[in-house]
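1. What follows is a predicted protein model with its sequence.
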Amino acid sequence: MRIVIAADSFKASASSLEVASSLAAGILTVIPTCEIRAVAIGDGGEGTLAALLHSGFEAFTYQVTGPAGNPVSARIAIKDGIAIVEMAEASGLGQLSEKKFAPLTATSFGTGELIVKALDHGVQTIILAIGGSATSDAGAGALQALGARLTNNSGAEIGHGGGALIDLAAIDISKLDPRISDAKFILASDVTNPLLGVNGAAHIFSPQKGATPNDVAILEAAITHFASISGGGHINSSGAGAAGGAGYMAFTFLGAKQRSGIEVVLELISFKELLVGADLVITGEGKFDSQSLSGKAPMGVLKAAQSLGIPVMMVCGQADISGETEFKKVYALTDIESDVQKCIDSPAPLLNKIGVLIANATSSQ
């Protein structure tokens, strides 16, 4: 029997490969001859770069500007003229100094620095994986790092962060890195939010980054002002509000095109080729709910496997979904351990038990 395990990471609990390893250990106790292939995946959010490094991309590490202006170590991944720039690496919540939120001042400058480093490698395509950001600056910091000047009424550069955008008087892109026009940019994200309004970057995403109601109002006004200065052509584009509005910057100044994050990743790791000959595919994520059905990693895996007629099982930390799904079976850690925190803190033994359950169910057929 051949089983492919392609689970997304369980956020704040286990990486993609840790999930696969624990499941595999359980399966092999029942079916010791089973051939198991563990594949790391991501959907454009945090962990996407790690998944691609596992599939043969090469890592390059640089010191760049973190979201709070602090120096941080961040990686890009490159293979065959394609670079992966993961926003969480340089501008993510995990890179905040002492993990303190900075909703008005956090900058995406470091992400722009990583894009410059990717261009230095002469790549033709840059994939922007923009999940997990700590910023709400509409990508303005990244734009500055790429050579644009964002100035106030006195002609001085404005400060960093979304709050500073209210001081913007002009955007000068005459010194924007000329290599941008020769590169293809792909926004790997399934976020569909526009830039502004009740479903936009400030209202939906900044509270997740520590913004108070007053901060949200400030950011909405500042980002609206930034859009008015920069033309505003993409304010209603699907995905413009992603990563605190970084999607808007990518569309407006980089000519980026949006694609499903999981589809991009599965394509880059040649996932369909890995499925040939498989009898079963196991996928998973931390929480399986209605949002999962709108394009997250497990649905991409399901779609790919279904195209080859291979059944798929879902393993998750929690399952909060009603009705039938297209998965052959759904297993949740909370079915074994009702204490959610214990599931988060110690997922390995529970995943091991689920591996046993899957193996028993599969071998009895």
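-> Nice, I can see it.
2. going forward, measure contacts between C-alpha atoms and count neighbours the same way
-> OK.
3. Show me where this structure has its helices.
-> 16-30, 48-54, 87-91, 109-120, 140-145, 213-230, 242-254, 261-268, 271-275, 297-306, 340-345, 347-363 (DSSP state H).
4. what residue is smack in the middle of this protein?
-> Among the residues of the chain, Gly45 comes closest to the average C-alpha position under C-alpha atoms, centre = their mean, at 0.8 Å.
5. Turn the helices of the chain into CSV, columns for mean neighbour count.
-> Listed next are these as CSV, based on neighbours: other C-alpha atoms under 10 Å:
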stretch, mean neighbour count
helix 16-30, 22
helix 48-54, 23
helix 87-91, 31
helix 109-120, 24
helix 140-145, 26
helix 213-230, 19
helix 242-254, 26
helix 261-268, 21
helix 271-275, 15
helix 297-306, 21
helix 340-345, 15
helix 347-363, 19
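6. take the one below as the second:
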Amino acid sequence: MKVLIAMDSFKESLSSLECGKAICEGIREVYKEAEIVAVPIADGGEGTIEALVHAAEGEWVEKEVIGPLGTPIQAQYGILGQNHAAVIEVSAACGLPLVPKNNRNPYVTTTYGVGQLICDAIDKGCREFVIGLGGSATNDAGIGMLQALGYSFKDGNNKEVGFGGHVLQQIQTIDTSNAHPLLKTCTFKIACDVNNPLYGENGAAYVYGPQKGATPEMVEVLDSGLKQFATILHRECKIHIHDVPGAGAAGGLGAAFIGFLHAQLYSGVDIIMDMIGIEQKMQDADLVITGEGRLDGQTSRGKAPLGVAKIAEKHGVPVIALAGAATQQASILNEMGVTSYFSILNEPMLVEEAMDARITFENLRSTTIQLFKLIAAMKE
């Protein structure tokens, strides 16, 4: 029997790799000689670097950068196989978890550290970039990142603006003359699964600002700043980005990548599946096991397990999906390539207990054992 394990992480509980290990142990309890191929997966958000670095036998790089609050932090990114492609999650440098809840304020948070990671990767010889957008604590339209890359944004007094979303309204001129010269030789693929415009009621500030600490009054100011930035960008650089799908991703970082770095946006799932070569790894598989922390209606809208299931369906391979929780809305997955899905919870427990890493690991392992005992009995 050949089994492909392609698990997303159980957020705040187990990484993709740890989920795969638990399932592998469960299979071995029943089928000691099974051929098992385990690959971590992600959808462009948390876990993207881990999935790609593992699949490409790449390396981790740690770099001190300016964090979202303007203070130094340690951030990691990955360099794949031949030292030519870098994988960066923006959340590593400006993510919401890096900001304590009582300090969350998109007026001041910056994406500067993202630009520093890009510069470091360029210095190490990388010319191809895969960027995972999502989970940022920022609403600065990516100007912090661009400042780190050498772009200049000046106010009416010809002074460089500072950090944060509140400075967008101050920008009057944009100078691109000192941008990092090697950016012209770089290509950027953006893993992004949102299509929000830069500003407006569906834009970065209104949709994502509140979770980053913005009050309703702040949202209005931030949205006005994003609109001002788009206007100046069009006037100064003849770049039109405000209504481009995905421009509002990660507090407007999408706009910066599209407008200044000529990035192409892709479905996070599609880009990850392609880069880890999951279709090749699925050849001759008898069964695929996938899953994530929660299977619900959102899973059917482009999450990693669905991407796995679609590929498996194309090759006629049955798919089992495992999750900490599986809601009634997850039943639509049965029409989209998932043969059957199961919650790994085996008794009532508090959420905090269910998310304990040791308990989650054992529940994944024991559920897998029971599933494969059933499979073994049916084969007899």
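-> Yep, that arrived. Keep in mind the model is a prediction, meaning the values are calculated, not measured.
7. looking at it, the residue nearest to the centre of the first structure is touching Gly131, isn't it?
-> Yes: counting by C-alpha atoms under 8 Å, Gly131 is a contact partner of Gly45 of the first structure at 3.8 Å.
8. which residues do the two both contact?
-> Residues touching both Gly45 of the first structure and Gly131 (C-alpha atoms under 8 Å, 6 or more residues apart in numbering) are 86, 88, 189.
9. These into a markdown table, with extra columns for distance to Ser290 of the first structure?
-> Shown next, in a markdown table, are those (distance: C-alpha to C-alpha, whole Å):
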| residue | distance to Ser290 of the first structure |
| --- | --- |
| Glu86 | 26 |
| Ala88 | 25 |
| Ser189 | 17 |
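10. and the aligned partner of Asn157 of the second structure in the first structure, how many neighbours does it have?
-> Matched by TM-score structural alignment, Asn157 of the second structure corresponds to Ser154 in the first structure. Neighbour count of Ser154 of the first structure, defined by other C-alpha atoms under 10 Å: 8.
11. what does Met378 of the second structure give?
-> 8.
12. ditto for Glu160 of the second structure
-> There are 16 residues near Glu160 of the second structure, going by other C-alpha under 10 Å.
13. How about it: what's its closest non-neighbour residue?
-> Lys154 (4.4 Å; C-alpha to C-alpha, 6 or more residues apart in numbering).
14. Check Thr185 of the second structure too.
-> Nearest one to Thr185 of the second structure, counting by C-alpha to C-alpha, 6+ apart, is Arg127 at 6.5 Å.
15. and what of Gly302 of the second structure?
-> Here the residue nearest Gly302 of the second structure, using C-alpha to C-alpha, 6+ apart, is Val269, at 6.8 Å.
16. Just to confirm, what residue in the first structure is aligned with that neighbour?
-> Match for Val269 of the second structure (TM-score structural alignment): Ile262.
17. do Gly213 of the second structure as well
-> Match for Gly213 of the second structure (TM-score structural alignment): Gly210.
18. Please tell me I have it right and its match contacts Thr105.
-> No: with contact defined as C-alpha under 8 Å, Gly210 of the first structure does not count as touching Thr105 (11.3 Å).
19. Settle it for me: which of these two has more neighbours?
-> Thr105 (20 against 16).
20. Ala191 is in contact with Ile271 of the second structure, correct?
-> Yes: judged on C-alpha under 8 Å, Ile271 of the second structure makes contact with Ala191 at a distance of 6.7 Å.
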